[in-house]
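Enquirer: Take this sequence and fold it.
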Amino acid sequence: MSEPIAKIPQPIKTEVELALMHFPELKNTPIEFKFKKDIKKSVMLAQPSWNDIFKPKKNRGYKILISENFKISGKKFRTVDVPSEVLIGWIGHELGHIMDYRQRNGLNLIGFGLGYLFSDSFVRKAERTADSFAVSRGMSDYILKTKNFILGNSEIQDSYKARIKKYYLSPDEILEMVKEQDSLKGIE
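Expert: From the prediction side, this is the model:
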């Protein structure tokens, strides 16, 4: 089996490789994982490489930008210092976005970006779709650990928790998806 075509910073290499194992469809997809000083409203952000938007879907590359730090109650923390399983869940969610982007043509991706900027309901659908891709790829434990890390941490700002509750799948919805997947496996 060939290696994924990915540029991965050394501090998160293990977590990225573990997350990528759940997405064999991305094996030949160029993905650059890159640390940024700060990403507004997020810890990570997946996007197509802008030069590739109008290339055929199979030739498109992507970036996952990772904030070097995030704040909890005004105090900065390094992203690489969060528990490994939480980081894997965050990365898995971003890979879910790439799975979504891979189905879209260039104009649709531009529409996606505009929808994400201007429509709350669009953001909710996009984030829930990314979560769903990760859960369907067997990453439910990681996604749940990420949600629980955020929602169960008394030091994380309430505004960030509210954003997670508003736009993303809840832990209960994830468990329901897993239950549904397990019941379908029993039918096969």
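
Enquirer: CA only for contacts and neighbour counts going forward, please
Expert: OK.

Enquirer: Touching the longest helix along the chain from outside, list them.
Expert: In the chain, taking DSSP state H as the definition, the longest helix is helix 84-102. With contact meaning Cα atoms under 8 Å, 6 or more residues apart in numbering, helix 84-102 is reached by 15-16, 18-20, 23, 26, 44-48, 57-58, 62, 64, 79-80, 109, 126-127, 129-134, 139, 141-146, 149.

Enquirer: Second chain to compare with the first, below:
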Amino acid sequence: MIFEIILIIYFGLIFFVYRNFYISKGLYINNIFYKNKIITPQFKKTIEIALSYYPSLKKTKIQFLVMKWKWFHSSALPNPLTIFLPKKWRSYIIIISDETKKELEHGLLKNLPEKLQIGILGHELAHIVDYENKSFFQVIQILWRYLIPSKRKKFENSIDILAIKHGIGYYLHGFYTYLIKKNPHHTKNFMENYLSDEDIKKLTKELTGKEIN
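Expert: This next block holds a predicted model:
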């Protein structure tokens, strides 16, 4: 029963978002470097840089959507139209918020320097790598566990570590540090759900051999 409830909420949310908040048509990319990608021209450069750290996603179908999405700065989700299909036929959506509460506007992608944009995009792409390795029921379990604070922290920490393994640690550290310094709300949120800046520095050195100064 719980799975059915989660599915109803998930599909309802995606339909609601598409119907009310979608504001940007994408640019289709299908070349030697990136296949099956629909990206927003506004962030073309930083999306391509972030994608370059994830060669395993070269052929994965990903659509980047700019939306009026006040709850998150960005979010990566399986496309509900393909979530039931085998892994190789799935596609994914990365939502980029265009507006939020005034006190959080500094965290919007459009207001960030390119380095920090790569950090947040790299984190979302790590989510997609994680989805790619999971079955349909495992993906649904993620959606369920995300509602539980203790499990959400463990999950987001694992995604940060995955991003670091792909070489995103430097950008991730810059993005997290920037948000925490800008707003106390982000300090509380990131302490509850994500790796600390010191953890990112430590893990980047351990996992990639690179130091963040």
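
Enquirer: So after superposing, what's the score?
Expert: Overlay of the two chains. TM-score (TM-score structural alignment, normalised by the length of structure 1): 0.88; 179 aligned residues with a Cα RMSD of 1.9 Å.

Enquirer: re the thing from before, so which bit of structure 2 is the longest helix of structure 1 matched to?
Expert: Here helix 84-102 of structure 1 aligns to structure 2 at residues 114-132, judged by TM-score structural alignment.

Enquirer: The matching stretch vs structure 1, average offset?
Expert: Compared with structure 1 after the fit, stretch 114-132 of structure 2 shows a mean deviation of 0.7 Å (mean Cα distance after the TM-score superposition for structure 1).

Enquirer: buried set for that stretch?
Expert: By neighbour count on 16 or more other Cα atoms under 10 Å, the buried set for stretch 114-132 of structure 2 is 114-129, 131-132.

Enquirer: any idea how far it is from the chain center?
Expert: Here stretch 114-132 of structure 2 is found 5 Å from its chain centre; the criterion is Cα atoms, centre = their mean, to the nearest Å.

Enquirer: ditto for stretch 83-102 of structure 2
Expert: The answer for stretch 83-102 of structure 2 is 8 Å, by Cα atoms, centre = their mean.

Enquirer: can you pull the buried residues of it?
Expert: Quick answer for stretch 83-102 of structure 2 (16+ other Cα under 10 Å): 83, 87, 90-100.

Enquirer: Stretch 134-154 of structure 1 too?
Expert: Across stretch 134-154 of structure 1, burial judged by 16+ other Cα under 10 Å covers 134-147, 149-151.

Enquirer: Also stretch 105-124 of structure 1?
Expert: 106, 109, 112, 116, 122-124.

Enquirer: Pick the one among the residues you listed closest to residue 168 of structure 1.
Expert: The shortest approach to residue 168 of structure 1 among these belongs to residue 124, at 6.5 Å (Cα to Cα).

Enquirer: Does the closest one touch residue 166 like I think?
Expert: Yes: with contact defined as Cα atoms under 8 Å, residue 124 of structure 1 counts as touching residue 166 (7.2 Å).

Enquirer: equivalent range in structure 1 for stretch 153-170 of structure 2?
Expert: Counting by TM-score structural alignment, stretch 153-170 of structure 2 corresponds to 124-141 in structure 1.

Enquirer: Now do the matching stretch: everything it contacts.
Expert: 19, 22-23, 89, 92-97, 99-100, 116, 143, 166-169, 174-175, 177-178, 181.

Enquirer: Secondary structure element for residue 28 of structure 2, which one?
Expert: Per DSSP states H and E, residue 28 of structure 2 falls inside strand 27-29.

Enquirer: Just the residues contacting that strand, thanks.
Expert: By Cα under 8 Å, 6+ apart, the surrounding residues in contact with strand 27-29 of structure 2 are 35-41.

Enquirer: Going through the residues you listed, which ones are buried?
Expert: Buried, going by 16+ other Cα under 10 Å: 35-40, out of the contacts of strand 27-29 of structure 2.
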